[in-house]
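Novice: got a predicted structure here, sequence first:
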Amino acid sequence: MKMKHDTIVTPLPSEELIKKHEKFWRLRLPEPFVNFVKLYNGIEVEEATFECNNRGYAIERFLCILDDIENNTKGIYDIDVVFSQIGERLTDNEDLVGAEVLPIASVFAGDFVCLDFRHNKENPSVCVWSHEESGEFEPITFKVADDFEEFLKFLD
């Protein structure tokens, strides 16, 4: 994966900020993802493609975790901002409080790479959420990798 290091969104998230978001989402982010976001918060990529469900995907950028989205020019790439825009399309549970499928990267053409906590709360898989096929409370996802570390290996 070829990353554009000058596009990292600052300030980088602190452990305290990450814990605050985990509490809001009611989940615990996997350590490999936390380590990644602490180094590469919201980074754009030049070459990061992968295959899934007989389709090719190209990551545009990873999403970020910010404390002050309103005063940051990259606030639109914050995980919470994206989650709030598509949240009802990421779950089939109308009564859900928190998150089950959490967007972590934008993919060319409007889809998102997500951490999928629905089957394993401790070690979420990685999936692609299809914006064209998903409806309100009818998410359509395709599993890409068993975990975040495996997903990163697909991008090398």
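Specialist: Happy to help now that I have it. Since this is a predicted model, take the numbers as computed values, not measurements.

Novice: rest of the way, CA atoms for contacts and neighbours
Specialist: Fine.

Novice: ok, the residue nearest the centre of the chain to residue 80 distance?
Specialist: Central residue of the chain (CA atoms, centre = their mean): residue 104, 1.1 Å from the mean position. Between residue 104 and residue 80 the computed distance is 10 Å (CA to CA, to the nearest Å).

Novice: same deal with residue 32?
Specialist: 19 Å.

Novice: more neighbours, the two?
Specialist: Just comparing residue 32 and residue 80: by other CA atoms under 10 Å the higher neighbour count belongs to residue 80, 22 against 12.

Novice: so the more buried one sits in a helix?
Specialist: Yes: membership of residue 80 in a helix is supported by DSSP: H, G, I helix; E, B strand; the rest coil.

Novice: take this one as well and set it beside the first:
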Amino acid sequence: MEFDPATILPAPPPEHLETLEDYYEVQLPEDYKRFVLSHNGAIPRARRFDAAGVERLIERFLPVLADAEDHPLGWLELEVVASQLDSRLTDDPDGETVTLIPIATLFAGDFLVVDYRASALEPTIGLWDHEQSEDFAPAVTTVAKTFSELLAMLH
């Protein structure tokens, strides 16, 4: 898998990933954490994948930044995007349980997400549809069983 080297941002401190996990009360997939540490915010050269018979395009993986406020790509930072999508990323009306973590932005406003709805220990990778998702009713289609499987699908 190749990435545009000019788009790879410095890795966040490993403890920042731990802080994210603590905040969202999830365990991020190990393959995704390794990716963030080596290809933070990268744009892949092979950016297309198929989901439910439709070809989709990754615009970029969301960066994980310790200080999003002062970064030019801060508006695309994982936590910033998650807070903007807020109640459309969970099916818990109390807002207590985070079930979807956005990890990549797609062409036309959709996102790839780590989906914890079926399993907190073995989350899948899903396509979050911005047009179909509503507050506490996210519309997600499973794309891959793992983050590594997603990367292998890109063409």
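Specialist: Looks like it came in fine. What you see is a predicted model; the values in this text were computed from it and never measured.

Novice: can you give me the TM-score here?
Specialist: After superposition, the two chains reach a TM-score (TM-score structural alignment, normalised by the length of structure 2) of 0.95; 155 aligned residues with a CA RMSD of 1.3 Å.

Novice: check contacts around the residue nearest to the centre of structure 1.
Specialist: Residue 104 of structure 1 makes contact with 62, 63, 64, 79, 112, 113, 114, 115, according to CA atoms under 8 Å, 6 or more residues apart in numbering.

Novice: from those, which ones fall inside strands?
Specialist: Mapping the contacts of residue 104 of structure 1 onto strands (DSSP state E) picks out 62, 112, 113, 114, 115.

Novice: would you map the helices across structure 1?
Specialist: Under the criterion DSSP state H, structure 1 contains helices at 15-25, 31-40, 79-86, 148-154.

Novice: go through the last one and flag the buried ones.
Specialist: When neighbours are counted by 16 or more other CA atoms under 10 Å, the buried residues of helix 148-154 of structure 1 are found to be 148, 149, 151, 152.

Novice: that helix packs against which elements?
Specialist: Packed against helix 148-154 of structure 1, as judged by 3 or more CA pairs under 8 Å, 6 or more residues apart in numbering; DSSP states H and E, are the following elements: helix 31-40, strand 125-129.

Novice: tell me the residue furthest from the middle of structure 2?
Specialist: Distance-from-mean max, structure 2, by CA atoms, centre = their mean: residue 94 at 22.5 Å.

Novice: and the nearest residue to residue 37 of structure 1 once chain neighbours are set aside, what does it touch?
Specialist: Excluding the flanking residues, the one nearest residue 37 of structure 1 by CA to CA, 6 or more residues apart in numbering is residue 64, at 6.9 Å. Counting by CA under 8 Å, 6+ apart, residue 64 of structure 1 touches 9, 37, 41, 42, 43, 77, 78, 79, 104.

Novice: returning to what we had before: save the buried residues of helix 148-154 of structure 1 as a markdown table, and put in distance to residue 136 of structure 1 too.
Specialist: Formatted as a markdown table, those follow (distance: CA to CA, whole Å):
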| residue | distance to residue 136 of structure 1 |
| --- | --- |
| 148 | 26 |
| 149 | 30 |
| 151 | 27 |
| 152 | 29 |
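
Novice: closest to residue 1 of structure 1 among those?
Specialist: Distance to residue 1 of structure 1 across the buried residues of helix 148-154 of structure 1 (CA to CA) is lowest for residue 152, with 8.2 Å.

Novice: adding distance to residue 2 of structure 1, write the helices of structure 1 out as a markdown table.
Specialist: A markdown table is the format used below for those (distance: least, CA to CA, whole Å):
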| stretch | distance to residue 2 of structure 1 |
| --- | --- |
| helix 15-25 | 25 |
| helix 31-40 | 12 |
| helix 79-86 | 22 |
| helix 148-154 | 12 |
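
Novice: so which of those helices comes closest to residue 120 of structure 1?
Specialist: helix 148-154 (12.9 Å).

Novice: how big is the offset of the closest one relative to structure 2?
Specialist: Superposed on structure 2, helix 148-154 of structure 1 shows a mean distance of 0.9 Å to its aligned residues (mean CA distance after the TM-score superposition for structure 1).

Novice: any chance you could list what contacts that helix?
Specialist: Identification of contacts with helix 148-154 of structure 1 by CA under 8 Å, 6+ apart yields 30, 32, 33, 50, 115, 124, 125, 126, 144, 145.
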